[in-house]
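[1] I'll drop the sequence and a predicted model, then ask my questions.
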Amino acid sequence: MSIRKSSLLFPRTTGWVGASALGASLLASTAIPALADEALADLVETVQPSVVTILAEQKTAPTPAQGQEFNFEGHPFGEFFKRFGGPEGFNMPDRGPGQGLGSGFVLDQDGYIVTNHHVVDNASTVTVRLNDDREFEAEIVGTDPLTDIAILKIDAGETLPAVKLGDSDEIRVGEDVVAIGNPFGLSSTVTTGIVSAKGRNISEGPYAEFIQTDAAINKGNSGGPLFNMDGEVIGVNSAIYSPSGGSVGLGFAVTSNIVDYIAADLRDDGEVSRGWLGVSIQNVSPQLAAAMGIDTASGALVSDVVPGSPADGILQQGDVIVSFNDEAVGTSSDLPILVGTTKVGTDSTITVLRNGQEERLNLTIGKHQSAEAAPNAVAEDKLADSALGVTVAPLTEAARAEMGVAETVDGVVVTNLKPDSPAAKAGLQRGDVIVRIGNQDTLTPDALQTALDSEKTDPALMLINRGGNQIFVAVEIA
């Protein structure tokens, strides 16, 4: 970390004294920070010409009525912004057209530009202003809302100075970083900081991973580059935590390795083709690990397998995926990124824990497809179970139709549960369908009771279906 002489102050009894009071020996040491400052200035001088300003003419959008909150639904970081406030470069829709301001950088000399999806979203025209103040209308090659990345193309009539994407996996927490952008319209503003954390997940979709930094990032920095000390882009600044709307030292940048994959795919055909396994997954909690008899609470637990998917017939409910193509899967959030950035048709190897034993499985990655969750409802009460503290009912055809439960799902429906009961503590809800306890299916209320009576593991591993999604829970039954 560089320390400038003007800020080198030390306390004494009645106040503060400058570094000059400490003697010549300490002053001599300031030569090292001076060299570091010079290296930083050289880095900025090299990469600054590649950083651009993005001006997005926004289409007309309705303004919320007085007293109403803006609807963030559909925005890639909507829930995050609702909790923490809008990011830099985010513009609240006005009654008429407005101009969004953001940043970007030249990806290659042919005029391809990287910025954020939310900077150019809903834009009628996009203009790129280069570091020398020349402006060019840009074509939106493609955008990916799920990672908040957009690729633009301009024709400057000449080659442009481009930056290099670094390997975001190699950067370490504590390393110095530099952000360059246009906060509040102040073009080519440089701020410095460190990598505060890696692998951040801000709960806005499964395919984006973030580097956290304390380099000052404000409105207008969106889409701009975060550089390492080699002058390589290791992230695209995308969001901030900001109760006030200004920087409080909590900025988030999409990792360069994800940007590299997304940019290549968008340049190819304007769309992102994500790899797909066809499984529902969840984290392995300590309680689930105990119920399954495994040593560590890590990996991605397979709670459901989509029929006809690449995983069908290969992966099973209850498998714990611990690696994908020899990349470790520490939590369930790791797997979608690894699979999503794998090309469709790639032969892949998955290591799982199955019945406590490690197995290596091979499958071919498919193309991602979305599925809609089924709605939930409450069925008619039929039978109470005191061990779990729930009331359950058979999954009749009428109940199945009312709740929208698929024909492939069988079990009993939770119609009510007692507060502080084992079921409530495990997170069960009214409308959940209890599919299995341990290795025993629970097709009827009597089958549920039989499974509970014979279950020897405590907590017990229970499979439920909620809104069309299969989920494992660990339930105390003693």
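    Nice, thanks for sending it over.
[2] going forward, measure contacts and count neighbours with C-alpha atoms only.
    OK.
[3] What are the buried residues along stretch 245-256?
    Going by neighbour count (16 or more other C-alpha atoms under 10 Å), the buried part of stretch 245-256 is 246-256.
[4] between those residues, which is closest to residue 213?
    residue 251 (5.2 Å; C-alpha to C-alpha).
[5] give me the number of residues near the residue nearest to the closest one when sequence neighbours are not counted?
    Nearest residue to residue 251 in three dimensions, chain neighbours excluded: residue 240, at 4.3 Å (C-alpha to C-alpha, 6 or more residues apart in numbering). By the measure other C-alpha atoms under 10 Å, the count of residues near residue 240 is 30.
[6] from memory residue 240 sits against residue 219, does it?
    No: using C-alpha atoms under 8 Å, residue 240 makes no contact with residue 219, being 9.2 Å away.
[7] Ignoring the adjacent residues along the chain, who's closest to residue 193?
    In space, residue 193 is closest to residue 215, 4.0 Å off (C-alpha to C-alpha, 6+ apart).
[8] I'd guess that neighbour is in a helix, am I close?
    No: with DSSP: H, G, I helix; E, B strand; the rest coil as the criterion, residue 215 is assigned coil and is not in a helix.
[9] wait, isn't it in contact with residue 192?
    Yes: counting by C-alpha under 8 Å, residue 215 touches residue 192, with 4.9 Å between them.
[10] For the two, indicate the residue with more neighbours.
    Remark: of residue 215 and residue 192, residue 215 carries more neighbours, 25 against 17, as counted by other C-alpha under 10 Å.
[11] From residue 52, how far out is the more buried one?
    Distance of residue 215 to residue 52, computed by C-alpha to C-alpha, to the nearest Å: 19 Å.
[12] Run through the strands of the stretch 1-150 of the chain in chain order.
    9-12, 15-18, 51-58, 99-108, 112-115, 123-129, 135-144, 149-153 (DSSP state E, counting those that start in this stretch).
[13] and those as TSV, adding mean neighbour count and distance to residue 318?
    Listed next are these as TSV, based on neighbours: other C-alpha atoms under 10 Å; distance: least, C-alpha to C-alpha, whole Å:
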stretch	mean neighbour count	distance to residue 318
strand 9-12	11	59
strand 15-18	11	63
strand 51-58	26	48
strand 99-108	26	43
strand 112-115	27	40
strand 123-129	19	46
strand 135-144	19	32
strand 149-153	26	35
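[14] let's bring in a second one:
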Amino acid sequence: MPDLTPSIRTALRSSTVLALVLGFGMALAPAQDAQAFGAPESFAELAEQISPSVVNITTSAMIAAPADGMPMVPEGSPFEDFFDDFNAPGGNGGAQRSDALGSGFVISEDGYIVTNNHVIEGADEIEIEFFGGKKLPAKLVGTDPKTDIALLKVEASEPLPFVAFGNSDLMRVGDWVMAMGNPLGQGFSVSAGIVSARGRELSGTYDDYLQTDAAINRGNSGGPLFNMDGQVIGVNTAILSPNGGSIGIGFSMASNVVSKTVAQLKEFGETRRGWLGVRIQDVTPDVAEAMGLAEAKGALVTDVPEGPAKDAGIVAGDVITMFFGQPVGDAGDLTRRVADAPIGEAVPVIVQREGKTETLAVTLGRREEAEAATMPAAAPVPEEPKQMESLGLTLVPLDDSLRDRLGLDAGTEGLIVMSVDAASEAYTKGLREGDLITEAGQQKVARLKDLEDRVAEAKAAGRKSLLLLIRRGGDPRFVALSIE
């Protein structure tokens, strides 16, 4: 059973795991409004109405082994389950064909079908089985690993029953939902429950999951989560489980994310997301206090490389509070809003800067074209004699020797962290040896005295903490440390 990310692959084989409900799928369609309902006497009429639009998906792939005998399959694909059998005693160690199961759903009468990307990843054959037993081959239209969504297409001799996307933003915690799919390869199955939580984030940039206690198991992957109007308000993707089976904690990618992805895959065969060109982080309460903000909301800009934001005048330290006429709650909120915004068009962005509000016009680029940029990797930092201890940190100023060893530009200035007191707040907040402090109190620091001055100024202004801009491997973030 594949993981959400390679980094938690080991966890999948241990106690409690967050796992893709792999090997099975389902699908989605256009958006309408959902309504709240009381507890139904039966789900039978709803199940009968929408069952013809739900499909089982069988994928097939040749698993080839290189010289070391280990099979080569995409990480996170359903075919990873084949590893154990492939290398078990008695296995032939050569190329073999492996099958996997998933779920999906039809979103148009001409045969477009939605499922999870991890259901079909690595497959060279995809077969769709409809509720009545009919089977058709499917071709892959496009995939989006960032939301784990794939769009398929079948050619049918007659119009197919299909379902529409509902508005996932209207779903409330406690609303009834129904999941359909092919759990554990047992065939078409229905389960019901409620929305247990909203806005869950697992591991992806655009995550917006509905949590549900409707039973979801391996094989439900890609299957639909319905509201009581028979509209798809989520795509079943992952479960939290100690044993790989349902314990009532399942996650469905919200339909308002999926529908936009599907529309782009259908039109272009790929995604085309907006790109602002900033690095951002959440505004935490301590950061808000250090910056003198009234509330801990918005997205704090930590870096502005060459790109649309820099061209528009956005600078590090700005807090983006409104984007394209919509309020920004946190960094994830801004990321999703930018992704949905029109490419090549100027959009209004409101920022808070040094206690004032400014409105800027940003012409967005395309994220997919900008993601190739790389950042310098961190390198070990040699010990230097000139140093200072402050805020739980041992610091030395950056010089030419350190710049060369760290691969930094000649003009880069700041203080290098030589060590961090393990009992300090700095350590708790993630600062480590090798980090580079480039700003304190939103002013550049190049000398040890610069930091001393910023601490003194913050205390004189009655601040309880000092905001530091930290860079690690080229990746910046703000951290507020107590100065009391």
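    All right, it came through fine. Note that this is a predicted model, so its numbers are computed, not measured.
[15] tm score of chain vs chain?
    Here the TM-score for the pair of chains, by TM-score structural alignment, normalised by the length of structure 1, is 0.84; 429 aligned residues with a C-alpha RMSD of 2.6 Å.
[16] circling back: could the strands of the stretch 1-150 of structure 1 go into JSON lines alongside distance to residue 181 of structure 1?
    Listed next are the strands of the stretch 1-150 of structure 1 as JSON lines, based on distance: least, C-alpha to C-alpha, whole Å:
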{"stretch": "strand 9-12", "distance to residue 181 of structure 1": "31"}
{"stretch": "strand 15-18", "distance to residue 181 of structure 1": "33"}
{"stretch": "strand 51-58", "distance to residue 181 of structure 1": "7"}
{"stretch": "strand 99-108", "distance to residue 181 of structure 1": "5"}
{"stretch": "strand 112-115", "distance to residue 181 of structure 1": "11"}
{"stretch": "strand 123-129", "distance to residue 181 of structure 1": "12"}
{"stretch": "strand 135-144", "distance to residue 181 of structure 1": "16"}
{"stretch": "strand 149-153", "distance to residue 181 of structure 1": "16"}
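[17] out of those, which comes closest to residue 271 of structure 1?
    Nearest of the strands of the stretch 1-150 of structure 1 (C-alpha to C-alpha): strand 135-144, 6.3 Å.
[18] from the middle of its chain, how far away would that closest one be?
    24 Å (C-alpha atoms, centre = their mean, to the nearest Å).
[19] rewinding a little: of all the strands of the stretch 1-150 of structure 1, which one is nearest residue 282 of structure 1?
    Taking the strands of the stretch 1-150 of structure 1 one by one with C-alpha to C-alpha, strand 135-144 is closest: 24.5 Å.
[20] and the closest one, what does it pack onto?
    strand 123-129, strand 149-153, helix 256-269 (3 or more C-alpha pairs under 8 Å, 6 or more residues apart in numbering; DSSP states H and E).
[21] Any idea which of the ones you listed gets closest to residue 474 of structure 1?
    It's helix 256-269; of those, that one is closest to residue 474 of structure 1 (C-alpha to C-alpha) at 34.3 Å.
[22] against structure 2, where does the closest one fall?
    Aligned by TM-score structural alignment, helix 256-269 of structure 1 falls on residues 255-268 of structure 2.
[23] In the matching stretch, which residues are buried?
    Across stretch 255-268 of structure 2, burial judged by 16+ other C-alpha under 10 Å covers 255-266.
[24] One more: stretch 35-51 of structure 1?
    Across stretch 35-51 of structure 1, burial judged by 16+ other C-alpha under 10 Å covers 37, 40, 43-44, 47-51.
[25] related to what we said a few turns ago, quick one: the match of helix 256-269 of structure 1 to structure 1 mean distance?
    Superposed on structure 1, stretch 255-268 of structure 2 shows a mean distance of 1.0 Å to its aligned residues (mean C-alpha distance after the TM-score superposition for structure 1).
[26] Go ahead and name everything in contact with that stretch.
    Residues from elsewhere that reach stretch 255-268 of structure 2 (C-alpha atoms under 8 Å, 6 or more residues apart in numbering): 28-31, 114, 141-144, 147, 149-151, 165-169, 206, 208, 232-235, 270-272, 340.
[27] centre of the chain versus that stretch, how much separation?
    With C-alpha atoms, centre = their mean, you get 16 Å for stretch 255-268 of structure 2.
[28] What ranges does structure 2 have for its helices?
    44-50, 82-87, 117-120, 255-268, 285-291, 308-312, 331-340, 367-370, 400-406, 425-428, 448-460 (DSSP state H).
[29] Distance of the residue nearest to the spatial centre of structure 1 relative to residue 311 of structure 1?
    Centroid check for structure 1 by C-alpha atoms, centre = their mean gives residue 208 as the closest residue, at 3.7 Å. Per C-alpha to C-alpha, residue 208 of structure 1 is found 23 Å from residue 311 of structure 1.
[30] repeat for residue 359 of structure 1
    Residue 359 of structure 1 is 15 Å from residue 311 of structure 1, by C-alpha to C-alpha.
[31] Neighbour count for these two, which is higher?
    More crowded of residue 359 of structure 1 and residue 311, by other C-alpha under 10 Å: residue 311, with 22 against 13.
[32] now what about stretch 284-304 of structure 2, what contacts it?
    277-283, 310, 314-322, 327-331, 334, 355, 441, 463-467, 469, 476-480.
[33] ditto for stretch 328-348 of structure 1
    With C-alpha under 8 Å, 6+ apart, stretch 328-348 of structure 1 has contacts from 201, 206-209, 258, 261, 273-277, 281-284, 298-301, 321-325, 362-368.
[34] Any chance of a PyMOL selection covering the buried ones in these?
    Of these, the buried ones go into a single PyMOL selection, burial set by 16+ other C-alpha under 10 Å:
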select buried, resi 201+206+207+208+209+258+273+274+275+276+277+281+282+283+284+298+299+300+301+321+322+323+324+363+364+365+366+367+368
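[35] so of the contacts of stretch 328-348 of structure 1, which ones are in strands?
    275-276, 281-283, 300-301, 321-324, 362-364, 366-367 (DSSP state E).
[36] just to revisit the earlier point, any of the contacts of stretch 284-304 of structure 2 buried? List them.
    Buried members of the contacts of stretch 284-304 of structure 2, scored by 16+ other C-alpha under 10 Å, are 277-283, 310, 314-322, 327-331, 334, 441, 463, 465-467, 469, 476-480.
[37] In this structure residue 246 of structure 2 contacts residue 217, no?
    Yes: using C-alpha under 8 Å, residue 246 of structure 2 is in contact with residue 217, at 5.4 Å.
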